[in-house]
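Visitor: Got a predicted model here, sequence first, then my questions.
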Amino acid sequence: MNLLFRFLLVGVLLIGNHQRVLAARVDTVSINSPAMHKSLKCVVITPDQYGSATSSRYPVVYLLHGYSGNHSDWVKKAPALTALADRYQQIIVCPDGANSWYFDSPLNPALRYETFVGAELPAYVDANYRTLPDRRHRAITGLSMGGHGALYLAIRHRDTFGQAGSLSGGVDIRPFPNNWNIKEALGEEATNAANWERNTVINVADSLRNGDLRLMIECGVNDFFIDVNRALHQKLMQQKIDHDYAERPGAHTWTYWGDNIEKHLLFFQTGFGK
């Protein structure tokens, strides 16, 4: 091995080691929920500069999974997420929401996922990570069930979240009374209609005033949730609620979500910077 080749090899190794040191860190933590008397797993991604700048504080994006998913879905199925945490210098938190639709069930006291994600989890993250601990620097988004959950939680917890998004969100649950375990939390729609009316995003949005939240809503044109997203968009337009709305080519797939999550992080970054 000649001297020049050795020099080049050492340089490549040093660059590789440097990149590894400055890569986002992915941790899985167990967080106690006093409301549900159990611990739930969360993935926490801290950006590359987090470990080297010990006095810096960071905005937080809460990123929710869909039905049948779990806390690890986003980091496993959209692996570019760690690079995006570095690019935008955001802490990204992915909680386990089971198949809850992120409700506090009016029927089952063991299901308190609104309380967990809307209150207990942000309190834990602010206490254990160097966050910017105010609503201006907290955002929440998610896919499918998580898109519903993100808008639902942000609207109901405007003191906690300043921005919210939805990717392919089930933003009106009423057309789907027998799907995705919703009735386990709310009861049969036919006999518990009030629960369904009170806990669907398109109705919860009635309480919004313009400027309460920065909102980004999008859905693929071939998605089975496209009609309910269009209906929510029209309602927000009628209420004169400013929001970003987009329909893009795509369906209810990880290809769509992985390709478009950066748009949400960039949207939030713009809001964090104001």
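Guide: All right, it came through fine.
Visitor: From now on I want contacts and neighbour counts done on CA atoms only, so please keep to that.
Guide: OK.
Visitor: Pull the distance from whichever strand or helix holds residue 183 to the chain's centre.
Guide: Counting by DSSP states H and E, the element that carries residue 183 is helix 182-186. Mean-position distance between helix 182-186 and its chain equals 21 Å (CA atoms, centre = their mean, to the nearest Å).
Visitor: Tell me the secondary structure of the residue nearest the centre of the chain, please.
Guide: Centroid check for the chain by CA atoms, centre = their mean gives residue 63 as the closest residue, at 2.1 Å. Recorded secondary structure, residue 63: strand (DSSP: H, G, I helix; E, B strand; the rest coil).
Visitor: Please list all residues in contact with it.
Guide: Residues near residue 63 by CA atoms under 8 Å, 6 or more residues apart in numbering: 74, 92, 93, 94, 95, 140, 141, 142, 146.
Visitor: Could you measure from it over to residue 203?
Guide: Residue 63 sits 22 Å away from residue 203, going by CA to CA, to the nearest Å.
Visitor: another structure for you, compare them:
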Amino acid sequence: MTLIESYIYSETLMRDVSVSVLLPLPSITNAEYGEGVGLPSDDHKYQTLWLVHSATGDHTKFIRGSRIEAFSRANKMAVVMMGVDNSFGCNVPNIGNYFDYITEELPKTLQAIYPLSDRREDNFIGGTSMGGFAAFMASLRKPEKYAAAFSISGALAIEELEKIESVRPWYINVTNALFGENRQYYNPHEHDLQTMAEDLLQSNKEQPALYACCGTEDMYYRAGYDVIQALRAKGLNVTYEEGPGAHDWDYWDPQLGHIMRNWLPKKGDLVHFKK
């Protein structure tokens, strides 16, 4: 395995950014366990999972909180972890166009640097909590870029968070920037997943496969469940699972492993590109 910390300049965000990239490359573990991970040749590239962190976090949260390195190796899949601050992955007026950054600029940049496939069938996006919203939003608005998206304990209805007293000060601060103090920037086509789903259905574009899960003891349960049911009622292909668990890595880590191992449409090996 190789963990690469990339420091690049983002024209979209107009500042330097850090991105963590996991590549399943040969290591002593291969010799010990015979996993058969090899170096990519000129005509082979990796399927890629783009991961978006939870609120108040950064791009290192998955490395620090989960076994993502082991999951990347076991599934022979590259993983990119990018930071989006508290943006929900949206373009935030006067702060930064994070949606453009994660769906356009960053993939184009990293696919030029590393052996990452740019084909839709080889790209997936997922996240925890706030990152779950970002993943669903990206896949619904840019379905031509992702074959699948998943949300783990996703805050899929942003405005539901205001009802949770402990996070209300954070919610007010974040949504004042995102929506504007008078909601002058609010746009349901960019901030409401149900509206995005309707836009996708009307476009006749190919739908991404969607997966969501949440712990039944999660304080944000209602911020995800109702949206999932609404998306399914509209005709979207959403797999939903729930079970015991709270809003923490004890629930998120095994779910991440399960999704990568059993749900993502992975090939389990490098993908071939004709020269």
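Guide: Yes, it's here. Just so you know, these numbers come straight off a predicted model, no measurement behind them.
Visitor: Aligned counterpart of the residue nearest to the centre of the first structure in the second structure, please.
Guide: Residue pairing (TM-score structural alignment): residue 63 of the first structure is matched to residue 51 of the second structure.
Visitor: go on, residue 142 of the first structure?
Guide: Matched by TM-score structural alignment, residue 142 of the first structure corresponds to residue 127 in the second structure.
Visitor: cool, residue 164 of the first structure as well?
Guide: Using TM-score structural alignment, residue 164 of the first structure pairs with residue 149 in the second structure.
Visitor: Just confirm that match contacts residue 136, I think it does.
Guide: Yes: with contacts counted by CA atoms under 8 Å, residue 149 of the second structure reaches residue 136, the gap being 6.1 Å.
Visitor: Give the residues shared as contacts by these two.
Guide: Joint contacts of residue 149 of the second structure and residue 136 (CA under 8 Å, 6+ apart) are 126, 210.
Visitor: Tell me how many other residues crowd the corresponding residue of the first structure for residue 114 of the second structure.
Guide: Under the alignment defined by TM-score structural alignment, residue 114 of the second structure corresponds to residue 129 in the first structure. Residue 129 of the first structure has 16 neighbours, counted by other CA atoms under 10 Å.
Visitor: that older thread, the helix or strand in which the match of residue 164 of the first structure is found against the first structure, how far on average?
Guide: Assigning secondary structure by DSSP H and E places residue 149 of the second structure in strand 148-152. Superposing on the first structure places strand 148-152 of the second structure at an average distance of 0.5 Å from its equivalents, by mean CA distance after the TM-score superposition for the first structure.
Visitor: Return the list of helices and strands in contact with that strand.
Guide: Contacts defined by 3 or more CA pairs under 8 Å, 6 or more residues apart in numbering; DSSP states H and E place strand 148-152 of the second structure against strand 123-128, helix 130-141, strand 209-215, helix 249-258.
Visitor: Mean deviation, the second one versus the first structure?
Guide: Superposed on the first structure, helix 130-141 of the second structure shows a mean distance to its aligned partners of 0.8 Å (mean CA distance after the TM-score superposition for the first structure).
Visitor: what packs against that helix?
Guide: Using 3+ CA pairs under 8 Å, 6+ apart: helix 130-141 of the second structure touches strand 48-52, strand 123-128, strand 148-152, helix 193-203.
Visitor: One more pass at 6 Å, please.
Guide: Judged by 3 or more CA pairs under 6 Å, 6 or more residues apart in numbering; DSSP states H and E, the packing partners of helix 130-141 of the second structure are strand 123-128, strand 148-152.
Visitor: tell me the angle that helix makes with strand 48-52.
Guide: Interaxial angle, helix 130-141 of the second structure versus strand 48-52 (axes from the mean of the first three to the mean of the last three CA atoms, to 10 degrees): 130 degrees.
Visitor: buried residues in helix 130-141 of the second structure?
Guide: Buried residues in helix 130-141 of the second structure, counted by 16 or more other CA atoms under 10 Å: 130, 131, 132, 133, 134, 135, 136, 137, 138, 139, 140, 141.
Visitor: Assign the aligned partner of residue 229 of the second structure in the first structure to helix, strand or coil.
Guide: Matched to the first structure by TM-score structural alignment, residue 229 of the second structure sits across from residue 234. For residue 234 of the first structure, the assignment made with three-state DSSP gives helix.
Visitor: Count the neighbours of residue 234 of the first structure for me.
Guide: Counted with other CA under 10 Å, the neighbours of residue 234 of the first structure add up to 12.
Visitor: Show me where the stretch 51-200 of the first structure has its helices.
Guide: With DSSP state H, counting those that start in this stretch as the definition, the stretch 51-200 of the first structure shows helices at residue ranges 73-77, 81-88, 113-115, 121-128, 145-156, 182-186, 193-198.
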